[in-house]
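1. Have a look at this prediction, sequence included:
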Amino acid sequence: MMRHTLPIAPQFYVTAPQPCPYLEGRMERKLFTALQGDQAQRLNDSLSKQGFRRSQNVLYRPSCAECSACLSARIRVADFKPSRTQRRIMKNAAHLRRNATSPWATEDQFGLFRRYLDARHADGGMADMDVFEFAAMIEETPIKSRVIEYTRAAGPGERGRPLACVALTDVFDDGLSMVYSFYDPDMIDLSLGTFAILDHIDIAQEAGLPYVYLGYWVPGSRKMGYKAGFNALEIFKHGAWQDIGDPADHRAELHPLSVDPIAEQVARISLPEARSVPRE
């Protein structure tokens, strides 16, 4: 019996430039790699700590030619203290019931998803998603993922407990990552997007996980500005996690030297150590 080390050597690619969804008039480009095979969970855990984000079977990180505004963000669970407004949001939504399920798409989820997009993001990149693409977003995951559903009491003429909010959530070795969330647009007064983040902080605390990953914070983008409203927030900048400090100190100006060449970026990516696998 001999033992050989099988290396993890993912291939990295770069997307063609396309309009940026966060900052008007700019073009975005992403560095990405496939997420598949027996080592998918370990690769996802490792690269997520280096600013990458999952979308189905792909891990990606912004790598724009002259812009480095997109910053991966996460909340330190142990240090988080809700603000007065956030405590009020938790209180107002306390009647919702949480249910964690396997990543399986349902008609109720898709119906809520369509209502959410039509009301909040009718001109966004996901506006044309059909039920099959929605199912792929939820179900095509090679790692440990959960769908967290929040339901409300039934109103007149309704059956069961209707969905109020849904979050697709990945489970890392050091935290929870909120991949995507959507909610009932008729319940906008409850601030359900913020509520879902606050509840995920509670879930992470209960599970002994130190972080809740929020995706990207983009200074100068109103769409992403809400993330800076959570204290104990860290951002991944210049290759390391650091406290966000004063959000106003982070800029979104263009500069030709703000992003390193792709080859240098890839060379600095730390990959998980290969495991020894027995071979005859």
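-> On my side now, so go ahead.
2. contacts and neighbour counts: CA atoms only from here.
-> Noted.
3. And for residue 83, the neighbour number?
-> By the measure other Cα atoms under 10 Å, the count of residues near residue 83 is 12.
4. separation between the residue nearest to residue 151 when sequence neighbours are not counted and residue 25?
-> Distance criterion Cα to Cα, 6 or more residues apart in numbering; nearest residue to residue 151, sequence neighbours excluded, is residue 163 at 4.4 Å. From residue 163 over to residue 25 the distance is 37 Å, taken as Cα to Cα, to the nearest Å.
5. quick one, which of the two is more surrounded?
-> Regarding residue 163 and residue 25, a neighbour count based on other Cα under 10 Å identifies residue 163 as having more, with 20 against 8.
6. Comparison target, given below:
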Amino acid sequence: MTEHFPSKLGLSQQFSCSYLPEQQEQLLVILDPNCYTPERFEQLLALGFRRSGDQIYRPHCPSCSACQSIRVLAKQFTPSRSQKRKRNKLKHGYHVIVSHDERPEYYPLYEKYITQRHSDGSMYPPNKLQYESFLFCRWMSIVFIELWHRDKLIAVAVTDDMPHSLSAIYTFFDPDYESLSLGSIMILAQIEHATKHDKHYVYLGYQIDSCQKMRYKTQFTPAERLVKDTWKKVDL
């Protein structure tokens, strides 16, 4: 496969968008089994695709093009003053661990996070089957970037690991520690992991400018977003 769309694609039914309720969402889904490898998925990431569970998809909405892939240029990244302040709050009693295996502590933390933070969303109520089918993958190497407060797990960033990039799939954390800006902290941890392992990019998923919940993604620079199939520098 080259840097072009695969020939075998499916198109989902339309359904209500979870980010822009007034819009209808539709997805392109990869059907070619040869695309389901870390190396080929990395090529598809550069074309705006993402992974959910075992499935590779890209928005293909009938009347909306608000979703734009965004990626941080990991090797050039320098934290802002605000990001340094957030990180400095974690100097005492906090530490990051990178695991390649799921821990039993993950699901209770995920369940607490969804229940307390996203009870109005499509992932509520959480259950173990939903958690596994959404986050995990049979053909992809996953790293779990964990944040611990002493002996307590307080955040997990589920991250796809490819030859030249990382892709942030989902982060969940203990709402009791919300004041520490753990969403941003875990992105910083992913960028640090990418830099340590000589990765070029950290893909943060889709950016929707009109969605308040997503605006934090543009605070990690230098970065690029995919606009009409061309990667362009993010302007703050």
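-> Nice, thanks for sending it over. Keep in mind the model is a prediction, meaning the values are calculated, not measured.
7. TM between them?
-> Once the chains are laid over each other, their TM-score by TM-score structural alignment, normalised by the length of the second structure reads 0.91; 231 aligned residues with a Cα RMSD of 1.9 Å.
8. about what we covered before: surely the residue nearest to residue 151 of the first structure touches residue 152?
-> Yes - the criterion here is Cα atoms under 8 Å, and residue 163 of the first structure meets it with residue 152 at 6.5 Å.
9. quick revisit: the residue nearest to residue 151 of the first structure matches what in the second structure?
-> Counting by TM-score structural alignment, residue 163 of the first structure lines up with residue 153 in the second structure.
10. What segments of the second structure are helices?
-> 38-45, 81-88, 106-117, 128-135, 182-196 (DSSP state H).
11. Counterpart of residue 168 of the second structure over in the first structure?
-> When the structures are aligned by TM-score structural alignment, the residue of the first structure matched to residue 168 of the second structure is residue 178.
12. Now do the contacts for that match.
-> Residue 178 of the first structure makes contacts with 167, 168, 169, 170, 197, 212, 213, 214, 215, as judged by Cα atoms under 8 Å, 6 or more residues apart in numbering.
13. how near is residue 42 of the second structure to residue 50 of the second structure?
-> Residue 42 of the second structure sits 9 Å away from residue 50 of the second structure, going by Cα to Cα.
14. First-to-last residue distance for stretch 223-233 of the first structure?
-> From the first residue to the last, stretch 223-233 of the first structure extends over 17 Å; the measure is Cα to Cα.
15. what sits against the counterpart of residue 180 of the second structure in the first structure?
-> Alignment note: residue 180 of the second structure maps to residue 190 in the first structure; criterion TM-score structural alignment. Contact criterion Cα under 8 Å, 6+ apart gives 89, 92, 93 as the residues in contact with residue 190 of the first structure.
16. Burial check on the residue mapped onto the last one from the second structure, number of neighbours?
-> Superposed on the second structure with TM-score structural alignment, residue 93 of the first structure falls opposite residue 90. For residue 90 of the second structure, the number of neighbouring residues by other Cα under 10 Å comes to 15.
17. how many neighbours does the equivalent of residue 131 of the first structure over in the second structure have?
-> Superposed on the second structure with TM-score structural alignment, residue 131 of the first structure falls opposite residue 128. Counted with other Cα under 10 Å, the burial measure for residue 128 of the second structure works out to 12 neighbours.
18. Okay, residue 128 of the second structure and residue 110 of the second structure: tell me how far apart.
-> To residue 110 of the second structure, residue 128 of the second structure is 9 Å away according to Cα to Cα.
19. ditto for residue 199 of the second structure
-> Counting by Cα to Cα, the gap from residue 199 of the second structure to residue 110 of the second structure is 27 Å.
20. With residue 89 of the second structure instead?
-> Computed as Cα to Cα, the residue 89 of the second structure to residue 110 of the second structure distance reads 23 Å.
21. Neighbour count for these two, which is higher?
-> The residue with more neighbours, out of residue 89 of the second structure and residue 110 and counting by other Cα under 10 Å, is residue 110; that gives 20 against 12.
22. Aligned to the more buried one, what sits in the first structure?
-> Counting by TM-score structural alignment, the partner of residue 110 of the second structure is residue 113.
23. again, but for residue 235 of the second structure
-> Residue-level alignment of residue 235 of the second structure against the first structure, with TM-score structural alignment as criterion, gives residue 245.
24. what about its match, neighbour count?
-> Taking other Cα under 10 Å as the neighbour definition, residue 245 of the first structure ends up with a count of 14.
25. list the contacts for it?
-> Shown in contact with residue 245 of the first structure (Cα under 8 Å, 6+ apart): no residues.
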